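>>> Next input, structure requested:
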Amino acid sequence: MLKKTPTKTIMLFSGRAHPTLAEEVAELLQTELVPTTSYSFANGEIYVRFDKSVRGCDAFVIQSHTAPINDAIMEQLIMVDALKRASAKRITVILPFYGYARQDKKHLGREPISARLMADLFTAAGADRLMTVDLHTAQIQGFFDGPVDHLLAMPILTRYVRKKYGRRDLAVVSPDAGRIKVAESWANQLQAPLAFIHKTRDPRKPNESKANRVVGEVEGRTCILVDDLIDTGGTIVQAVEALMEAGAADVVVAATHAVFSDPAVDRLKNSSAREIVVTNTLPLEDDKHFDKLTVLSIAPLLAQATAAVFEDGSVTSLFTD
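Have a look, this model is predicted:
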């Protein structure tokens, strides 16, 4: 005789890259992270084993792709493979920061499209669904052959900016032409005019660009400079200084992912920006905190989206009033 089908069970798993964020998400979901044994062998190989049965569960595997980024990615792939082989019913990979997202197209001949390779790797490992925050370009969603929940940090960031700077004359500024659509959404949310920085970049020199001129009305305004990530800080600091030279009253930088590779911290804290606002999609060591920096938690968004996926609800409704 067949037994009654048990209700589905949510299980949340975390790699070692950003356990603080995973614990915050688990607390908001009123659950606990599944105990996991993880370690690296002397030659760098990674071992993972879950300390509880995962058969038939709805598994959510959270891992931010922080430095050393290849170790973080490999650990998450191994976790997905372990879940697949242990008969998890559905595996959702949560990527607060999607590694290799900047390599989404070929600029020169004989280059890889590494963002596509990432999606293929998770498919091969056994992932059924991806959840990520503020992709470098939205079309990366199409690289994964399955559902992708592309979450937006904009509501969290705009809520903070509106509360602190909403009484001022604002302008929303894109650091380059490629981010104008995102900046336009910000401008609509804040009811502010839109501007952008015209810049040039040599595809043969990573992390280097030159801000040429400001296009738009920024004089006398508090400029909200928006981007998806800050890596070495060169591009964003050049944009800050270009805005100040164009007569901006103040500049506030708002970005989702604080990659903060050296020398980003020194550049940012010595820049003319009034404040740098980021989220905690990536872990920040104590030496990367400074007076101008404000870190907002992305955990409530991840927890709400996870609950919606688990309950077969709408993720889109999280971004509509």
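>>> only C-alpha atoms for contact and neighbour calcs from this point on.
OK.
>>> And E275, how far from A258?
Taking CA to CA, to the nearest Å as the criterion, E275 is separated from A258 by 14 Å.
>>> Which one's more surrounded, these two?
A258 (26 against 19; other CA atoms under 10 Å).
>>> Who are the contact partners of the more buried one?
229-231, 278-282, 284 (CA atoms under 8 Å, 6 or more residues apart in numbering).
>>> Helix or strand: which one has A59?
Following DSSP states H and E, one finds A59 within strand 58-62.
>>> What helices and strands are in contact with that strand?
strand 10-14, helix 69-85, strand 90-95 (3 or more CA pairs under 8 Å, 6 or more residues apart in numbering; DSSP states H and E).
>>> Of all the residues in the helix or strand following the last one, which ones are buried?
Proceeding C-terminally, strand 90-95 gives way to helix 114-125 as the next helix or strand, assigned by DSSP H and E. When burial is assessed from 16 or more other CA atoms under 10 Å, helix 114-125 yields the following buried residues: 114-119, 122-123, 125.
>>> Please tell me how far helix 114-125 is from the chain's geometric centre.
Chain-centre distance of helix 114-125: 17 Å, with CA atoms, centre = their mean, to the nearest Å.
>>> Can you tell me how far K210 is from D250?
To D250, K210 is 21 Å away according to CA to CA.
>>> Looking at those two, which is more packed in?
Comparing K210 with D250 by other CA under 10 Å, the one with more neighbours is D250, at 20 against 15.
>>> Spit out the contact partners of the closest residue in space to the more buried one that isn't next to it in sequence.
Using CA to CA, 6 or more residues apart in numbering and skipping the chain neighbours, the partner closest in space to D250 is T222 (4.6 Å). By CA under 8 Å, 6+ apart, the contact list for T222 reads 168-171, 248-252.
>>> Report the buried members of those residues.
Applying 16+ other CA under 10 Å to the contacts of T222 flags 170-171, 248-252 as buried.
>>> Looking at the residues you listed, which are in strands?
170-171, 250-252 (DSSP state E).
>>> Helices along this structure, start to end?
Ranges of helices within the chain are 19-28, 69-85, 114-125, 154-165, 180-190, 234-245, 264-269, 299-310, based on DSSP state H.
>>> Let's see this one next, to set against the first:
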Amino acid sequence: MVLPGPSSTQLGRSIASCLNVELVNVELRTFSDGESKIRINADLSEKKCIIVQSTFPPVDSNYLQTLMMVSYCKSSGAAEVIPVIPYMGYARQDRSFLDGEVVTMSLIAKLFDCFGIKDLVTIDIHSLKALSYFQSNIVNLTSIPLLARYALNNLELKNAVVVSPDQGGSDRVKLFADIIKSPSLCMRKVRDRNTGQIAIYDDLDLDVAGSDIIILDDMISSGGTIMKAIEILKKNKSGRIIVMCVHALSDESALDKLRKTGIFDLISTNSIPRSCSKIDLSDEISEKLSTILAK
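The predicted structure is shown next:
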């Protein structure tokens, strides 16, 4: 059975269709004080239950609703519970950067481990260190080949260069660039740990004049880093600029601000339902789930 959580209704339905299994309706009621109530009106006894719920903003509410669904499945006698969390919130809080900080990703992992979760599926988690906190088998799928094939088939690229807005995305842009057979570069970003202020160095290691640019990142949050990168690339006389990411965390108003910078296109996966979610993850997730279910 597939149980699409309130944050991932359409993706959950698509996964159920791909797997050709029963779809279970999950009802959500939100009270005036912000509390959530989940209702699952189905016999889950001895069933293998796949819960699909992305934990984008409001992150805390979506996580708690995920745990509510996991708890109900377990207490109802489900044979197995497999959470699919396309966007794993709190993965950026994978260590203590300053004295006194809570490592929230460790807490999240312990909550899932408390329910005896054996398998969990996520997509392009921000930090591989975050995976180390789980005792269960965490499958971290990558959507980068999907994004690259979309670019090849739909964007009519000219002398393309794949750009990461920071050094942390080097492996990501290299994989993407290898697939579309283009060069890549990483911009140099620094962040003040106390204030959160971001700066990107203007000098680039590659001449991008006249080249189509694909700015690739795992997530767009406020959009500030991407807008700084766009400004620098335009100063270097780049051609069209296409922004691609796995997880579009930004709300629609922030995405519109990004579009107003004059970019050619803005593209993400449907790990988070947004207006730019043009790449469907359901086939890849379903293929991996089929392997897990066959064990």
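>>> got the buried ones among the contacts of T222 of structure 1 as a markdown table, with distance to E27 of structure 1 columns?
Formatted as a markdown table, the buried ones among the contacts of T222 of structure 1 follow (distance: CA to CA, whole Å):
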| residue | distance to E27 of structure 1 |
| --- | --- |
| L170 | 36 |
| A171 | 37 |
| A248 | 42 |
| A249 | 41 |
| D250 | 37 |
| V251 | 35 |
| V252 | 31 |
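>>> Can you get me a residue count around the alignment partner in structure 1 of I144 of structure 2?
Mapped onto structure 1 by TM-score structural alignment, I144 of structure 2 lines up with M154. By other CA under 10 Å, 22 other residues sit near M154 of structure 1.
>>> before we move on, what about Y72 of structure 2?
Neighbours around Y72 of structure 2, by other CA under 10 Å: 15.
>>> out of the helices of structure 1, which comes closest to A138 of structure 1?
Counting by CA to CA, A138 of structure 1 lies closest to helix 180-190 out of those; the figure is 10.3 Å.
>>> Comparing that closest one with structure 2, how large is the average distance?
Once superposed with structure 2, the aligned residues differ from helix 180-190 of structure 1 by a mean of 1.3 Å; criterion: mean CA distance after the TM-score superposition for structure 1.
>>> Where in structure 2 does that helix fall?
The counterpart of helix 180-190 of structure 1 in structure 2, using TM-score structural alignment, spans residues 170-180.
>>> any idea how far the matching stretch is from the chain center?
Put simply, stretch 170-180 of structure 2 sits 18 Å off its chain's centre (CA atoms, centre = their mean).
>>> what sits against D33 of structure 2?
Contact analysis of D33 of structure 2 by CA under 8 Å, 6+ apart lists nothing.
>>> Format the buried residues of helix 114-125 of structure 1 as CSV; extra columns: distance to D71 of structure 1.
Below are these laid out as CSV (distance: CA to CA, whole Å):
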residue, distance to D71 of structure 1
S114, 16
A115, 16
R116, 18
L117, 16
M118, 13
A119, 16
F122, 15
T123, 18
A125, 16
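>>> And those, which is closest to Q191 of structure 1?
Checking these one by one against Q191 of structure 1 (CA to CA), the nearest turns out to be A115, at 33.8 Å.
>>> how many neighbours does the counterpart of K278 of structure 2 in structure 1 have?
By TM-score structural alignment, K278 of structure 2 lines up with V295 in structure 1. Neighbourhood size, V295 of structure 1 [other CA under 10 Å]: 16.
>>> hang on, V295 of structure 1 packs against T281?
No - between V295 of structure 1 and T281 there is no contact under CA atoms under 8 Å: 9.7 Å.
>>> so how far is D171 of structure 2 from S61 of structure 2?
32 Å.
>>> Compare neighbour counts for those two and give me the winner.
Neighbours were counted for S61 of structure 2 and for D171 using other CA under 10 Å; S61 has more, 16 against 12.
>>> Now do the same for the more buried one: its match in structure 1.
Residue correspondence to structure 1 (TM-score structural alignment): S61 of structure 2 is matched to D71.
>>> Repeat that for D205 of structure 2.
Mapped onto structure 1 by TM-score structural alignment, D205 of structure 2 lines up with V215.
>>> Tell me who's in contact with its match.
Neighbouring residues of V215 of structure 1 by CA under 8 Å, 6+ apart: 195-198.
>>> again, 10 Å this time
Counting by CA atoms under 10 Å, 6 or more residues apart in numbering, V215 of structure 1 touches 173-174, 194-198, 243, 246.
>>> Looking at those, which is nearest Q76 of structure 1?
Nearest to Q76 of structure 1 out of those is S174 (CA to CA; 32.8 Å).
>>> Who are the contact partners of the closest one?
Applying CA under 10 Å, 6+ apart to S174 of structure 1 gives the contacts 180-184, 186, 194-198, 214-215, 223-227, 236, 239.
>>> Would you mind checking the residues you listed for buried ones?
180, 182-184, 186, 194-198, 214, 223-227, 236, 239.
>>> Excluding sequence neighbours, find me the nearest residue to F144 of structure 1.
A119 (5.0 Å).
>>> Then G77 of structure 2?
Nearest one to G77 of structure 2, counting by CA to CA, 6+ apart, is S45 at 4.5 Å.
>>> if I read this right, the one you found contacts A79, doesn't it?
Yes - assessed by CA atoms under 10 Å, S45 of structure 2 is found in contact with A79 at 7.0 Å.
>>> residues shared between the contacts of the two?
Joint contacts of S45 of structure 2 and A79 (CA under 10 Å, 6+ apart) are C73.
>>> quick one on the thing from earlier: under the alignment, what does the residue nearest to F144 of structure 1 map to in structure 2?
Aligned against structure 2 by TM-score structural alignment, A119 of structure 1 finds its counterpart in A109.
>>> Next up, the contacts around that match.
So A109 of structure 2 contacts 117, 130-136 (CA under 10 Å, 6+ apart).
>>> and those, which are buried?
For these, a neighbour count by 16+ other CA under 10 Å gives the buried set as 117, 130-131, 133-136.
>>> any idea which of those residues is closest to V21 of structure 2?
For the buried ones among the contacts of A109 of structure 2, the minimum distance to V21 of structure 2 (CA to CA) is 20.8 Å, reached by I117.
>>> thought that closest one was touching S136?
Yes - the criterion here is CA under 10 Å, and I117 of structure 2 meets it with S136 at 6.2 Å.
>>> biggest separation within the contacts of A109 of structure 2, which pair?
Distances among those were taken as CA to CA; the most separated pair is I117 and A130, at 16.2 Å.
>>> related to what we said a few turns ago, pick the one among the buried ones among the contacts of A109 of structure 2 closest to Y72 of structure 2.
I117 (13.2 Å).
>>> The closest one: what's it in contact with?
70, 74, 80-83, 109, 111, 134-138.
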